[in-house]
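> predicted structure and sequence below. I'll ask about it afterward.
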Amino acid sequence: MAAVYSDLEGQAVLVTGGGSGIGESIVRRFAGQKCKVAFIDVAKEHSEALVRDLTSQGSAVRFEHVDLRDIDALRRAIKRVKADLGPISILINNAANDERHQTPEVTPEYWDDRIAVNIRHQFFAAQAVLPDMKAAGRGVIINFGSISWMIGHGGMAGYTTSKAAVLGLTRSLARDYGPYNIRVNAIAPGWIMTQRQIDNWLTPQALRELEERQCLKRKIMPDEIARFTVFLASEEASACTNQQYVVDGGWV
């Protein structure tokens, strides 16, 4: 049975990339804490199905259909969320896309797109919610990184560069906003068995590598990341800020 954190009840939570994968598990876990949850995603059909499912269970969930590369659209969506749910006290910057790409084929336009998909929106989402957090004298921002850059994963330099940058963004914001009791941390997941990962990359050879390199000789599931995210957002982690937490089954 998952832990219940009473301090989270009623708080307004925003999750980017919350329609599937790790993000969906995070949305479900915060809804289970009786939070007011909004999430942003570009995938409309699956996201709307998630809202219907959670709403039928009595949860307060709102979906905003936005391409996070469009910062003006992101800002408008956050304004709508705040008008509906109130000031956002917890921001989970989860959205990303680990699309593979070979270095000789990367154009400046494609490089900029990878940065926009994987890191730029994290800063601007934080920028949009920080004034309300500052006014309230509290808040939590959790930025999602990856172990990919730590283990030297090749074939997606735009992604790994972006994910390495998450740590720099996290530490800068934590330093600037710590005096206002705003905690900013990063989570670096390992190879998490979302449906996308299973469909695209879980080959017998990849599974053998996982078993060789992870300390835990099993697959790590999205809900395991979600449970840690909820803990880190709660007052049980009240002294935790300016850090990156690796959740990878012991790969790194």
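Received, thanks.
> please count neighbours and contacts with C-alpha atoms only from this point.
Noted.
> residues contacting the strand or helix carrying Q197, please?
Secondary structure from DSSP states H and E places Q197 in helix 195-201. The contact list for helix 195-201 (CA atoms under 8 Å, 6 or more residues apart in numbering) reads G21.
> continuing past it, what's the next helix or strand?
Helix 195-201 is succeeded, C-terminally, by helix 204-213 (DSSP H and E).
> I'd like to know which elements the helix or strand immediately after that next one in the chain is packed against.
Counting by DSSP H and E, the element after helix 204-213 in chain order, helix or strand, is helix 222-233. Other helices and strands packing on helix 222-233, by 3 or more CA pairs under 8 Å, 6 or more residues apart in numbering; DSSP states H and E, are helix 21-32, strand 139-144.
> isn't G23 right next to F30, touching?
No: in terms of CA atoms under 8 Å, G23 does not count as a neighbour of F30; the distance is 10.7 Å.
> more neighbours, those two?
Taking neighbours as other CA atoms under 10 Å, G23 and F30 compare with F30 leading, 29 against 26.
> please compare the first structure with the one that follows:
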Amino acid sequence: MRSDEWSHGFLVWNLSLGSCLESPENTISPEASMLDQLQNEYDIVFVVAGTNKTQEDSQTQPKCIWAPADSSNSLVVNATSILKEPASYTREGPVLNFFRKPDISCFGGDATEQMAAWSPQGVNLTTGTSFAAPWITRKMAYLIYVMHFSRETAKAMLIDAASGWEKISADNIKVGYGIVPTKIEDILTTPSNEIRFILEGTITSFETYNYRIPVPMVNGKYPYMVRATLCYFPKCNARQGVDYTSTELDFHFGRMREWASTH
């Protein structure tokens, strides 16, 4: 496939596959490293299933995800039950001890209620992160092809809609940042008491940006809560170990504080 086909043809790819092995603490899998390189170079995005436990695995003992769900740039999807709880077969991160994986979750069926999927024999009831991921791929494709958002904005909107305003527990690592709403309208719109800003840019070297965001003032104060979802597709290098990503972002929201000179 030519590079122009990568960049102008198929922008969203679904990968419903995975290894039975567990990710080590200090290594990224070769498969994930390749996916990260492709996404950095060709302006595409992979939606990857979060991998499942096998029938021989304990349903009560945690098991780490592995290739290719340890991809940093990919949108990794775990499965939930109809009760919006982590499915019994889901595996968990983090990757390299601090990358939260999976990113998000979606209904994938469980013992309570299975998912209806098409097979060569007709409709089949089944379960798995492999069946949850395509639902997110569909939403990602809609945001990019229909709404004409960039892949960064589309990925950020899915994560932002999943995380909501609830405090994200460090222990709730099976669902990632949260469960993505079923309706696309709940991703594209905000309630009347919210304001959403989408800021995009390209950084080629060390740069500092300062945006004047218009926020309404009430009685001389700003009685609001703010959350920010940052999304980018950095260049990665598996040979750098835990320092896997070559670019980091630092974000501050609020007034610039005036520091007194020490000279």
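Right, received. Where do you want to start? None of these values were measured; they are calculated from a predicted model.
> TM-score of the superposition?
Remark: TM-score between the superposed chains equals 0.35 [TM-score structural alignment, normalised by the length of the first structure]; 142 aligned residues with a CA RMSD of 5.5 Å.
> about what we covered before: what comes up buried for the helix holding Q197 of the first structure?
Neighbour counts over helix 195-201 of the first structure (16 or more other CA atoms under 10 Å) mark no residue as buried.
> now swap in stretch 3-14 of the second structure and tell me
In stretch 3-14 of the second structure, counting by 16+ other CA under 10 Å, buried: 6, 11-14.
> contact partners of that stretch?
42-48, 133-134, 137, 140-141.
> could you tell me the end-to-end distance of it?
19 Å (CA to CA, to the nearest Å).
> now do the helices in the first structure.
Remark: helices assigned in the first structure by DSSP state H are 21-32, 44-56, 71-85, 108-115, 121-136, 157-177, 195-201, 204-213, 222-233.
> can you put those in TSV and add distance to A188 of the first structure?
Shown next, in TSV, are the helices of the first structure (distance: least, CA to CA, whole Å):
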stretch	distance to A188 of the first structure
helix 21-32	12
helix 44-56	24
helix 71-85	24
helix 108-115	17
helix 121-136	15
helix 157-177	9
helix 195-201	16
helix 204-213	16
helix 222-233	9
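> out of those helices, which is closest to Q244 of the first structure?
Closest approach to Q244 of the first structure among these is made by helix 157-177 (6.8 Å; CA to CA).
> which strands or helices does that closest one pack on?
Counting contacts by 3+ CA pairs under 8 Å, 6+ apart, helix 157-177 of the first structure is packed against helix 108-115, strand 139-144, strand 182-189.
> in it, what counts as buried?
Neighbour-count burial for helix 157-177 of the first structure [16+ other CA under 10 Å]: 157-167, 169-171, 173-174, 177.
> now it against strand 182-189, angle please.
160 degrees (axes from the mean of the first three to the mean of the last three CA atoms, to 10 degrees).
> helix 157-177 of the first structure vs helix 121-136, what angle?
Orientation note: helix 157-177 of the first structure sits at an angle of 10 degrees relative to helix 121-136 (the same axes, to 10 degrees).
> so helix 157-177 of the first structure versus strand 139-144, what angle?
160 degrees.
> the helix or strand hosting S33 of the second structure packs against which elements?
In this assignment (DSSP H and E), S33 of the second structure forms part of helix 30-42. Helix 30-42 of the second structure is packed against helix 3-8, strand 45-49, with contacts defined by 3+ CA pairs under 8 Å, 6+ apart.
> and the next helix or strand past the shortest one?
Proceeding C-terminally, strand 45-49 of the second structure gives way to strand 75-80 as the next helix or strand, assigned by DSSP H and E.
> next helix or strand past that following strand?
According to DSSP H and E, the helix or strand after strand 75-80 of the second structure is strand 104-107.
> got the buried residues for that following strand?
104-107.
> helices or strands next to that strand in the packing?
Against strand 104-107 of the second structure (3+ CA pairs under 8 Å, 6+ apart) you get strand 75-80, helix 129-141.
> so which of these is the most surrounded?
strand 75-80 (a mean of 31; mean count of other CA atoms under 10 Å).
> what angle do strand 45-49 and that one make with each other?
30 degrees.
> run through the neighbouring helices and strands of strand 75-80 of the second structure.
Using 3+ CA pairs under 8 Å, 6+ apart: strand 75-80 of the second structure touches strand 45-49, strand 104-107, helix 129-141.
> would you list the ones you listed in TSV and tack on distance to S119 of the second structure?
Conversion of those to TSV gives the following (distance: least, CA to CA, whole Å):
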stretch	distance to S119 of the second structure
strand 45-49	19
strand 104-107	19
helix 129-141	12
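> which among these is found nearest to G122 of the second structure?
Judged by CA to CA, the one of those that comes nearest to G122 of the second structure is helix 129-141, at 15.7 Å.
> buried residues, the helix or strand just after that closest one. List them.
Per DSSP H and E, the first helix or strand lying C-terminal to helix 129-141 of the second structure is helix 151-163. For helix 151-163 of the second structure, a neighbour-count test (16+ other CA under 10 Å) marks 151-163 as buried.
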